[in-house]
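[1] Pasted the sequence and its predicted model underneath.
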Amino acid sequence: MKKRGILNSEIATVLSKMGHTDMIVIADCGLPIPDEVKRIDLALEQGLPSFLKTLDVILEDIVVEKVTLAHEIKDQNPTLDLEVKKRFDQQKLNYLSHEELKELTKRAKAVIRTGEATPYANIVLHAGVIF
């Protein structure tokens, strides 16, 4: 058994295969996930696991070059937007419309579906490199 790190085998596998600029999405329980993209469903019930807890665990395991969020989070979920901003340098933040973000998910290696039930709690993480 693994001693530490991500225990979910699907997430660990996807992260280990990611290269520079590859994308992974952490989503709320309502984001439509394209059929052609790997779905890793963690949702247990509304709110569990939370978006932020899932994000924090993923961030312990990968290098992130930039992130993409929906513009709508600024007005519809400003508390979450602030929490995300605390975790990244401002130059790493990129905002698109929610419709554009949904299109971007089609190119992701996987979408991790959380139990989060607050508006626009979706993020695209673009992988960086360790050197």
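    Cool, got the structure. From a predicted model like this one, the values you see are computed outputs, not experimental measurements.
[2] Could you use CA atoms for every contact and neighbour count after this?
    OK.
[3] which residues of this structure fall in helices?
    9-17, 51-59, 73-76, 78-87, 98-104 (DSSP state H).
[4] which outside residues touch the third one?
    Residues lying outside helix 73-76 but in contact with it, judged by C-alpha atoms under 8 Å, 6 or more residues apart in numbering, are 80, 81, 119, 120, 121.
[5] If we use 6 Å, what do you get?
    residue 120 (C-alpha atoms under 6 Å, 6 or more residues apart in numbering).
[6] From residue 124, how far off is the spatially most central residue of the chain?
    With distances taken as C-alpha atoms, centre = their mean, the residue of the chain nearest its centroid is residue 26 (2.4 Å). Distance, residue 26 to residue 124, by C-alpha to C-alpha, to the nearest Å: 7 Å.
[7] top strand in this structure by residue count?
    strand 64-70 (DSSP state E).
[8] quick one, what contacts the residue nearest to the centre of the chain?
    111, 112, 122, 123.
[9] Take this one as well and set it beside the first:
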Amino acid sequence: MKANCILHPQLAAALATLGHTDIVLVTDAGFPIPPGANRIDLGFYPGTVDVLEILRVLRSALFVEEVRFAPEVRDCHPALYRHLQQIYTGSGATFSCAGHDVLCQDLAYRAKVVIRSGSFDPWANFALVASTDPFAWFTEASGVKPLPAYVERRQRIRDNAVPALQ
């Protein structure tokens, strides 16, 4: 048995296939997952496994450059928003809006993997846009100048920045 890693074989395999800009959609228990989606169902009882647990584990397992979610998370569910900020503080990720219709009708179909939680938390649906390690790809030794987006992400990580929905 491997220590300190994702034990779920289907989830570990799906995450291993991710590349830059691929989408991982983490959903509540009632999200309408499209037919044919690479669905990994972790929900087996109301509240278990919770969406925040999944996000915490994914935070340590992959690089994320953007977290997209409905603005209602910030505007109507401040506790969930604060937890989300805590999870992604210092990650370099940015937050952006994606209304429920965008999550259901666009991002769900584009997601490389959809992870369903057992969460009954309103608006607990999050599209994680995969990234690369902003420090590994552009080193001083390589002599290659990093793109501004990488410079900005590096700075957010160094500053331990708290992401906020704009």
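    The structure has been received and is ready for your questions. Everything quoted here is computed from the prediction, not taken from an experiment.
[10] need the contacts of residue 26 of structure 1 in TSV with distance to residue 40 of structure 1 and neighbour count, can you?
    Formatted as TSV, the contacts of residue 26 of structure 1 follow (distance: C-alpha to C-alpha, whole Å; neighbours: other C-alpha atoms under 10 Å):
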residue	distance to residue 40 of structure 1	neighbour count
111	6	27
112	5	23
122	14	27
123	15	24
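[11] can you redo the residues you listed as a markdown table with distance to residue 91 of structure 1?
    Shown next, in a markdown table, are these (distance: C-alpha to C-alpha, whole Å):
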| residue | distance to residue 91 of structure 1 |
| --- | --- |
| 111 | 24 |
| 112 | 24 |
| 122 | 18 |
| 123 | 15 |
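[12] which among those residues gets closest to residue 48 of structure 1?
    Closest approach to residue 48 of structure 1 among the contacts of residue 26 of structure 1 (C-alpha to C-alpha): residue 112, at 12.7 Å.
[13] hmm, who's touching the longest strand of structure 1?
    92-98, 123-128.
[14] Could you rerun that using 7 Å?
    92-98, 101, 120, 122-128 (C-alpha atoms under 7 Å, 6 or more residues apart in numbering).
[15] Give me the buried subset of those.
    95, 98, 101, 120, 122, 123, 124, 125, 126, 127, 128 (16 or more other C-alpha atoms under 10 Å).
[16] Just give me the match in structure 2 for the last one.
    Meaning residue 128 of structure 1. In structure 2, the residue paired with residue 128 of structure 1 according to TM-score structural alignment is residue 131.
[17] ok, that match - contacts?
    Per C-alpha under 7 Å, 6+ apart, neighbours of residue 131 of structure 2: 19, 20, 21, 63, 64, 65.
[18] Excluding sequence neighbours, find me the nearest residue to it.
    residue 20 (4.5 Å; C-alpha to C-alpha, 6 or more residues apart in numbering).
[19] Against residue 155 of structure 2, how distant is the one you found?
    Taking C-alpha to C-alpha, one finds residue 20 of structure 2 at 19 Å from residue 155 of structure 2.
[20] How about residue 125 of structure 2?
    For residue 125 of structure 2 relative to residue 155 of structure 2 (C-alpha to C-alpha), the value is 27 Å.
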